[in-house]
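J.: here is my input; please provide its structure:
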Amino acid sequence: MSIHPEIAKILATLPAPDGSPLHPEAMRAGEESMVPPLAERLPLHAVEDATAQTPSGDVPVRIYTPIESDAYGLLVYFHGGAFFLGSLDTHDHVARSLAKETGHKVISVGYRRAPEAAFPAGLDDCYAVVRWAAEQGRSLGWDGKNLAIAGDSSGGTFVAAVAAKAHDDGFEAITHQVLFYPSLDLDFDVDRYASLRENAEGYGLETAGLKPFNSFYLDSGANPADPLVSPIKREDLAGLPPALVITAEHDPLRDEGELYGKRLQDAGVKATVSRYEGANHGFVQNFSWIPEYYRAFLETGDFLNKG
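T.: All right, here's what the predicted structure looks like:
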């Protein structure tokens, strides 16, 4: 189907890319300026900032408690932003909705970003916080059951990489992985996936912008041939946690996400691939106010809570 009319209205207001250099600090400031005031955010039982003391260092986290309860499943969330954008604040509304609709206590990770922090700093922070959450389970009110990980876009890259690292390390506490329109192949050859051509222009994220947006990460030492950078290049996907892969119809990254889901299935992993028609890359962050797309949070809740 065509792009959702509400998304189309907003896309029509965006300036056409002109190839100008990207300036991380200015772009981050622009993102932060759009964060709504606290009074306008989805209320939860409790939201608190904390520091996870890990072997990777002290990592800022924000902990979202949906309701008052004796115990919770845990969901560790990695925000997107091409490895150099995004923050605890810009994705605060995503974490709040995840907490509300899953009933899990959500731990959002303020990992180190490129270009200031070289690869694998951000990945190490994400993995370290997952292990910290397991170790601190009692103080976090963990019920000892679900320990899920979730992320959008480049945060989805980290989800796949963290799941792989945990498997290789024999850390088996991760029970679920949720990837929202993940970036899983940082080799941006346009002939690798049909969606890179089909959705190349006019849908917000453009194929020509993939290289410059990810250049800060790649220039920091992330090698696209490394399966921890491009998780779809991992040869053996057997033994990874059950997965929910949510993709967007009008996203250049659509096909790599869907191929990853199929490869998981072929490897014997319980994996669900769910394509959202009429949506574009970033819809969970940018357009979850549209009921059809808020459903991604409900689907995540169903995935985590089914028997």
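J.: use CA for all of it now, contacts and neighbours both
T.: OK.
J.: got the end-to-end distance for stretch 111-126?
T.: This stretch, stretch 111-126, spans 6 Å end to end (C-alpha to C-alpha, to the nearest Å).
J.: ok, residues contacting that stretch?
T.: Stretch 111-126 is contacted by residues 56-57, 59-60, 78, 83-85, 109, 158, 161-162, 216-217, 219-222 when judged by C-alpha atoms under 8 Å, 6 or more residues apart in numbering.
J.: do a quick rundown of the strands in the stretch 101-250 of the chain.
T.: Applying DSSP state E, counting those that start in this stretch to the stretch 101-250 of the chain gives strands spanning 105-109, 142-152, 176-180, 243-250.
J.: coming back round to it: just the buried ones from the contacts of stretch 111-126, in PyMOL syntax?
T.: Only the buried entries of the contacts of stretch 111-126 go into this PyMOL selection, using 16 or more other C-alpha atoms under 10 Å:
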select buried, resi 56+59+60+78+83+84+85+109+158+161+162+216+217+220+222
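J.: and the contacts of stretch 111-126, which of them are in helices?
T.: Members of the contacts of stretch 111-126 lying in helices (criterion: DSSP state H): 158, 161-162, 216-217, 219.
J.: now these as TSV including distance to Leu240?
T.: Conversion of those to TSV gives the following (distance: C-alpha to C-alpha, whole Å):
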residue	distance to Leu240
Phe158	14
Ala161	11
Val162	10
Phe216	29
Tyr217	25
Asp219	29
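J.: out of the strands of the stretch 101-250 of the chain, nearest to Glu31?
T.: When those are compared by C-alpha to C-alpha, strand 142-152 sits nearest Glu31, at 16.1 Å.
J.: what's the closest one packed up against?
T.: Packing partners of strand 142-152 (3 or more C-alpha pairs under 8 Å, 6 or more residues apart in numbering; DSSP states H and E): strand 72-78, helix 154-169, strand 176-180.
J.: is it true that Leu98 touches Val106?
T.: Yes - at 7.3 Å, Leu98 counts as touching Val106 under the criterion of C-alpha atoms under 8 Å.
J.: second input sequence below; structure requested for side-by-side comparison:
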Amino acid sequence: MPLHPEVATFLATLPPPPAGPLDPVAMRAAEEAQVPPVEERLPLHAVEDLTAHTATGDVPVRVYTPTAADRHGLLVYFHGGAFFLGSLETHDHVARSLAKETGLKVVSVGYRRAPEAAFPAGLDDCYAVTRWAAEQGEELHWDGTTLALAGDSSGGTFVAAVAARAHDDGFDRITHQVLYHPSLDLDFDEDRYASLRENAVGYGLETAGLKPFNAFYLDSGADPADPLVSPVKRKDLSGLPPALVVTAEFDPMRDEGELYGRRLREAGVTATVSRYAGAGHGFVQHFSWIPEYHRVFTETRDFLTRR
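T.: Modelled structure (predicted):
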């Protein structure tokens, strides 16, 4: 099917990208300016800003409690933004929807970003908060069952990397990994995946923009050959948590996400790959208000509760 008409209409209103190098400070400010005031956001039982005291240092987190129940399962959420954009604020609506639709308590991680923080600072923060959430289970009123990871775009990179790192460390409390239109191979050679050519132009994120958008992360020491940077390059995927991999039809990175799902299944891991028709990269953050795309949260709920 073609690009969703509401998405296409929005993309047609966007000005061409500014000439010259990317300015992370200006781009972050522009993102934050679009965040609605608190009173206009999806209401939940409780939303609380905390500091996770971890082995990597203090990490800001925002904890979303969906209901007044005494105990909840946990979902640790890593926002996207090409490793230099995104924040607790810009992805607040995603975390709220995850909490409401899944019924889980969501811990959103304000990890350190490039270029100010070199690799692997952001990854270290995400892994440390995941372990902190399990260790602080009593304080978080965790019911001791679900401990899921979820992330969009570069947050999906961190989901796969944290799941692998936890497995290697013998930390076996993670029950699920959920990746929304993930970036899993930071080698952007256009011959690697058909989607890099098929979806190169005209769908929002363009193939030519992948290198400059990820340059802050790569220039900080992230090696695309490292499986913690490009998780699809990990040789042995066996023993990882069950996965839901959500891809977008018109995303240049569609095929690497779907390859990750296939490789998980080949390694004996339960993995579901769900491609959203008519969608482009970033639809979970930018277009989840469209009913066809808001179902990504109920699909996540169904995956997390499936026996």
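J.: so what's the residue lying farthest from the centre of the first structure up against?
T.: Relative to the C-alpha centroid of the first structure, counting by C-alpha atoms, centre = their mean, Asp70 is the outermost residue, at 28.0 Å. Neighbouring residues of Asp70 of the first structure by C-alpha under 8 Å, 6+ apart: Gly141.
J.: assign a three-state SS to it, would you?
T.: Under DSSP: H, G, I helix; E, B strand; the rest coil, Asp70 of the first structure falls in the coil class.
J.: how near is the aligned residue in the second structure for it to Ala134 of the second structure?
T.: With TM-score structural alignment as the matching criterion, the partner of Asp70 of the first structure in the second structure is Asp70. For Asp70 of the second structure, the distance to Ala134 of the second structure (C-alpha to C-alpha) stands at 17 Å.
J.: go on, Glu299 of the second structure?
T.: For Glu299 of the second structure, the distance to Ala134 of the second structure - C-alpha to C-alpha - is 24 Å.
J.: same question for Ala30 of the second structure.
T.: For Ala30 of the second structure, the distance to Ala134 of the second structure equals 35 Å [C-alpha to C-alpha].
J.: neighbour count winner among the two?
T.: Neighbour comparison, Ala30 of the second structure and Ala134: the larger count goes to Ala134, with 17 against 11 (by other C-alpha atoms under 10 Å).
J.: quick one, what contacts that one?
T.: Taking C-alpha under 8 Å, 6+ apart as the test, what Ala134 of the second structure contacts is 147, 173.
J.: what about it, distance to Ile174 of the second structure?
T.: With C-alpha to C-alpha as the criterion, Ala134 of the second structure and Ile174 of the second structure are 9 Å apart.
J.: please enumerate the shared neighbours of these two.
T.: Counting by C-alpha under 8 Å, 6+ apart, the contacts common to Ala134 of the second structure and Ile174 are Leu147.
J.: neighbours of Ala16 of the first structure, how many?
T.: Neighbour tally, Ala16 of the first structure, other C-alpha under 10 Å: 11.
J.: what helix or strand does it sit in?
T.: According to DSSP states H and E, Ala16 of the first structure maps onto no helix or strand at all.
J.: likewise Glu6 of the first structure?
T.: helix 5-11.
J.: and if you look at Arg62 of the second structure?
T.: Under the criterion DSSP H and E, the helix or strand holding Arg62 of the second structure is strand 57-65.
J.: now do that strand against strand 105-109, angle only.
T.: 150 degrees (axes from the mean of the first three to the mean of the last three C-alpha atoms, to 10 degrees).
J.: what's next to strand 57-65 of the second structure, contact-wise?
T.: Contacts for strand 57-65 of the second structure (C-alpha under 8 Å, 6+ apart): 44-53, 88, 95-96, 99, 104-111, 125, 129.
J.: just give me the mean distance for that strand relative to the first structure.
T.: Its matched residues in the first structure lie on average 0.1 Å from strand 57-65 of the second structure after superposition (mean C-alpha distance after the TM-score superposition for the first structure).
J.: that strand: how far from the chain's middle?
T.: Centroid displacement of strand 57-65 of the second structure relative to its chain, using C-alpha atoms, centre = their mean, to the nearest Å, is 16 Å.
J.: before we move on, what about stretch 145-156 of the first structure?
T.: 6 Å.
J.: that one maps to which residues in the second structure?
T.: Counting by TM-score structural alignment, stretch 145-156 of the first structure corresponds to 145-156 in the second structure.
J.: buried residues, that stretch. List them.
T.: 146-156.
J.: now, of the contacts of strand 57-65 of the second structure, which are buried?
T.: Here, 16+ other C-alpha under 10 Å leaves 47, 52, 88, 95-96, 99, 104-111, 125, 129 buried among the contacts of strand 57-65 of the second structure.
J.: please identify the buried residues of stretch 68-80 of the first structure?
T.: 71-80.
J.: Arg265 of the second structure contacts Leu259, correct?
T.: No - the pair Arg265 of the second structure / Leu259 is not scored as a contact, 9.9 Å apart, by C-alpha under 8 Å.
J.: on that earlier part again, quick check: which of the strands of the stretch 101-250 of the first structure is nearest to Gly202 of the first structure?
T.: Shortest distance between Gly202 of the first structure and these, using C-alpha to C-alpha, is found for strand 243-250: 9.2 Å.
J.: and that closest one, how far out from the chain's middle?
T.: That offset, for strand 243-250 of the first structure, works out to 11 Å (C-alpha atoms, centre = their mean).
J.: before we move on, what about stretch 276-296 of the first structure?
T.: Its chain's average C-alpha position is 14 Å from that of stretch 276-296 of the first structure, according to C-alpha atoms, centre = their mean.
J.: next: stretch 204-211 of the second structure.
T.: Distance of stretch 204-211 of the second structure from the chain centroid (C-alpha atoms, centre = their mean) equals 18 Å.
J.: what's next to that stretch, contact-wise?
T.: The contact list for stretch 204-211 of the second structure, computed with C-alpha under 8 Å, 6+ apart, reads 11, 188, 190, 196-197, 199-201, 251-252, 280-281.
J.: adding distance to His167 of the second structure and neighbour count, write those residues out as a markdown table.
T.: Below are those laid out as a markdown table (distance: C-alpha to C-alpha, whole Å; neighbours: other C-alpha atoms under 10 Å):
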| residue | distance to His167 of the second structure | neighbour count |
| --- | --- | --- |
| Leu11 | 40 | 13 |
| Phe188 | 27 | 18 |
| Glu190 | 31 | 15 |
| Leu196 | 30 | 24 |
| Arg197 | 34 | 15 |
| Asn199 | 34 | 20 |
| Ala200 | 35 | 20 |
| Val201 | 38 | 16 |
| Asp251 | 29 | 27 |
| Pro252 | 29 | 30 |
| Gly280 | 31 | 29 |
| His281 | 29 | 26 |
